[in-house]
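Trainee: Here you go, sequence then predicted model.
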Amino acid sequence: MKRYLTRASQPSPGRMRMFCFPYAGGGASAYAGWQSRITADIEVLPVQLPGREGRMNEPRFTDLQALVAELDEEIGPELDHPHVLYGHSMGALIAYALAQHRYVRGSRLPAALVLGGHRAPHLPAPLPDDPGIRDEELVRLLDGHGGLPRVLLDHPEWLSALLPTVRDDLRLCAAAGTVDRTPLPVPLHVFGGSEDRLVTVDEVREWTRYSTAYGETLVVPGGHFFIREEDSFLDRLSALLRRYESRPDLAGAGPTDARQG
């Protein structure tokens, strides 16, 4: 099994797979339970980044390009089969950068990019990459912007252990401006939370310029962590994926930036 994947997978003809990348400070467990909620013809494959959960003792990446290069090396053979990429917050940036990396290399691209809760790369990062900021100040900043899952605020010991990972992930996110901004020939579906205090819907909507195929913005109830807060998101995501489950090479069609509330 590839160390970036939490379980083995055997590609089957005609079955789409969705690789899921976590938010800053998060791990593959963010997507636990998704398989039972997503259409059965899509296989959900959470991606475990180093330095968290089962890979806690491994050094974390703070260089985005180095991370996507290793991802392509490690799971590239899996990506040569029909697939969709999903990323939330930091994971959206990783998913997009990985697709750009493979586009430059002439490798197979995803049937669709599905991104949530992250500003388009040409916009400034919503949180500072400041190594001098104290833990207490960083927590206040994150909490003030809705950038921490509520469960962590209820368990200070978990939060304290997580902060080094969050700091490194913020450094990685600060590299958003270095990502190639060439629009990809891939359908791009971007989710934004209607009450997200960290990333506005207008900032999410800016992603649609990064696709030459089809771009749409979908607004769902909830804050920055709407993937944890609202069942309606998974219902919308499952409906979206049905467009691809029986046609794994679907290129996407429709008006650019078809917004749904």
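Mentor: All right, it came through fine.

Trainee: Only C-alpha atoms from now on, for both contacts and neighbour counts.
Mentor: Noted.

Trainee: which ones are touching the most centrally placed residue in the chain?
Mentor: The geometric centre of the chain, computed from its C-alpha atoms, lies nearest to Gly87 (CA atoms, centre = their mean), at 1.2 Å. By CA atoms under 8 Å, 6 or more residues apart in numbering, the residues touching Gly87 are Cys20, Phe21, Pro22, Tyr23, Leu93, Ile94, Ala95, Val114, Leu115, Gly116.

Trainee: Next: Glu43.
Mentor: Arg15, Met16, Arg17, Met18, Gln35.

Trainee: would you list those residues in CSV and tack on distance to Leu49 and secondary structure?
Mentor: Output for these, formatted as CSV (distance: CA to CA, whole Å; DSSP: H, G, I helix; E, B strand; the rest coil):
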residue, distance to Leu49, secondary structure
Arg15, 25, coil
Met16, 22, strand
Arg17, 18, strand
Met18, 16, strand
Gln35, 19, helix
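
Trainee: Let's have those residues in TSV, adding neighbour count and distance to Glu216.
Mentor: What follows is the contacts of Glu43, written out as TSV (neighbours: other CA atoms under 10 Å; distance: CA to CA, whole Å):
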residue	neighbour count	distance to Glu216
Arg15	18	24
Met16	26	21
Arg17	25	21
Met18	23	19
Gln35	15	24
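
Trainee: between those residues, which is closest to Ala99?
Mentor: Minimum distance to Ala99 across the contacts of Glu43 is 13.4 Å, recorded for Met18 (CA to CA).

Trainee: Put this next to the first one:
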Amino acid sequence: MYLRWSRFLPNWVNIVPVELPGRGTRLNETALEDFDALVQSILDDYQGYMQQPFAIFGHSMGALLAYGICQVLAAKNSISKQLALPQILLLSACPSPDKFDPSRFPDTHDRDALIANLRQQGGSAEALFDYPELLDMTLNILAADYRLLQGFQYKKTSPLPLFMQVLSGKSDDISLDNLSTWQQHSAKKIIFHEFIGGHFYIQDQQSLVLKRITQALQNHVPTNNHCLQGHSEIALT
């Protein structure tokens, strides 16, 4: 999905989709089910893209990982300025980490429960459920994600010195209270945006979402005489 976005974003935006172990081209690798280990793995793999102005976008579990990445970057940046921080952190369809409830996910060994959860979330083509092998692969990835999230433990740190925007779907089951508390995790005022749709509103409202992302990058990428310099990296998880 994220690579398709490049057709609709300005040419100064370079999209870098984050591929996790056990997914996509890394399907044969073992999925990491330890949150901190996965955060460090992403940093090790993608640090080279953080040498020029960049932003990070994360949707759902990706938003939690994006926040974890920025926690590590901020901690290291306070000691050494060699690691840059993103110009802006864009968080989608995810409660703030202090409100994150690992117990809300289904039993990862209950296939029927996982299928019901997958249907409830939306975002998957109905044809997926007619192909057992493809469905099993999807369920294995989903189960690995949920085991990772079930092991997540919130660690309170100082608010991040970052501009942040929180995006959400109006019909998603994440309460506004659990979204608004993201504010305590940023030292700067957060902007909130709500779109029509559920958990996968980013598919249903793609044009509006990309317009919002573009505006956010235009507002926070360094400029000179109103001309954007170089390329803005947007890492998507």
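Mentor: Here it is on my side, so go on. The shown structure was predicted, so the numbers you read here are calculated from the model rather than taken from an experiment.

Trainee: which of the contacts of Glu43 of structure 1 does structure 2 keep?
Mentor: Checked against structure 2 using both residues aligned by TM-score structural alignment, their matches' CA atoms under 8 Å, the contacts of Glu43 of structure 1 keep these contacts: Gln35.

Trainee: Identify, from the contacts of Glu43 of structure 1, the entry nearest to Glu78 of structure 1.
Mentor: Closest to Glu78 of structure 1, out of all of those and judged by CA to CA, is Arg17, at 9.3 Å.

Trainee: How much space separates that closest one from Val84 of structure 1?
Mentor: Plainly put, Arg17 of structure 1 is 6 Å away from Val84 of structure 1 if you go by CA to CA, to the nearest Å.

Trainee: ok so, going back, in structure 2, what residue corresponds to the residue nearest to the centre of structure 1?
Mentor: In structure 2, Gly87 of structure 1 lines up with Gly58, judged by TM-score structural alignment.

Trainee: Wasn't its match part of a strand?
Mentor: Yes: per DSSP: H, G, I helix; E, B strand; the rest coil, Gly58 of structure 2 lies within a strand segment.

Trainee: how near is the counterpart of Gln48 of structure 1 in structure 2 to Gly48 of structure 2?
Mentor: Correspondence of Gln48 of structure 1 to structure 2, assessed by TM-score structural alignment: Glu19. From Glu19 of structure 2 across to Gly48 of structure 2, the span is 15 Å (CA to CA).

Trainee: Settle it for me: which of those two has more neighbours?
Mentor: It is Glu19, of Glu19 of structure 2 and Gly48, that has more neighbours when counted by other CA atoms under 10 Å, with 16 against 9.

Trainee: Quick check: that one touching Glu29?
Mentor: No: counting by CA atoms under 8 Å, Glu19 of structure 2 stays clear of Glu29, with 11.1 Å between them.

Trainee: Burial check on Phe163 of structure 2, number of neighbours?
Mentor: Other residues near Phe163 of structure 2 come to 18 when the count uses other CA under 10 Å.

Trainee: mind listing what the nearest residue to it once chain neighbours are set aside touches?
Mentor: Computed as CA to CA, 6 or more residues apart in numbering, the closest residue to Phe163 of structure 2 that is not its neighbour in sequence is Ile88, at 4.9 Å. Each residue near Ile88 of structure 2 by CA under 8 Å, 6+ apart is listed here: Phe54, Ala55, Ile56, Leu162, Phe163, Met164, Gln165, Ala216, Leu217, His220.

Trainee: Could you rerun that using 10 Å?
Mentor: 53-57, 161-165, 216-217, 219-221, 234 (CA atoms under 10 Å, 6 or more residues apart in numbering).

Trainee: Map it onto structure 1.
Mentor: With the correspondence set by TM-score structural alignment, Ile88 of structure 2 lines up against Ala112 in structure 1.

Trainee: next one: Ile196 of structure 2
Mentor: Using TM-score structural alignment, the partner of Ile196 of structure 2 in structure 1 is Pro221.

Trainee: Quick check, that match in contact with Leu234.
Mentor: No: under the criterion of CA atoms under 10 Å, Pro221 of structure 1 is not in contact with Leu234, lying 11.3 Å apart.

Trainee: who touches both of the two?
Mentor: With CA under 10 Å, 6+ apart as the test, Pro221 of structure 1 and Leu234 both reach Ile227.

Trainee: Tally up the residues packed near Leu210 of structure 2, please.
Mentor: For Leu210 of structure 2, the count of nearby residues is 17 (other CA under 10 Å).

Trainee: repeat for Arg23 of structure 2
Mentor: Close neighbours of Arg23 of structure 2, defined as other CA under 10 Å, add up to 15.

Trainee: That one touches Leu139, doesn't it?
Mentor: No: Arg23 of structure 2 is beyond contact range of Leu139, at 11.9 Å (criterion: CA under 10 Å).

Trainee: so what sits against both of these two?
Mentor: Shared contacts of Arg23 of structure 2 and Leu139 (CA under 10 Å, 6+ apart): none.

Trainee: the strands in structure 2, which residues?
Mentor: Assigned by DSSP state E, the strands in structure 2 fall at 13-17, 54-59, 88-92, 163-169, 191-195, 223-224, 227-228, 232-236.

Trainee: possible to save those strands as TSV with distance to Leu38 of structure 2?
Mentor: Compiled in TSV, the strands of structure 2 are given as follows (distance: least, CA to CA, whole Å):
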stretch	distance to Leu38 of structure 2
strand 13-17	15
strand 54-59	14
strand 88-92	18
strand 163-169	22
strand 191-195	27
strand 223-224	33
strand 227-228	33
strand 232-236	15
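
Trainee: now for those, which one comes closest to Ile115 of structure 2?
Mentor: Among the strands of structure 2, strand 54-59 comes nearest to Ile115 of structure 2, with 20.5 Å by CA to CA.

Trainee: now the closest one against strand 13-17, angle please.
Mentor: Orientation check (axes from the mean of the first three to the mean of the last three CA atoms, to 10 degrees): strand 54-59 of structure 2 against strand 13-17 gives 50 degrees.

Trainee: how close does strand 54-59 of structure 2 sit to structure 1?
Mentor: Taken against structure 1, strand 54-59 of structure 2 registers an average deviation of 0.4 Å after superposition, with mean CA distance after the TM-score superposition for structure 1.

Trainee: For that strand, buried residues please.
Mentor: Phe54, Ala55, Ile56, Phe57, Gly58, His59 (16 or more other CA atoms under 10 Å).
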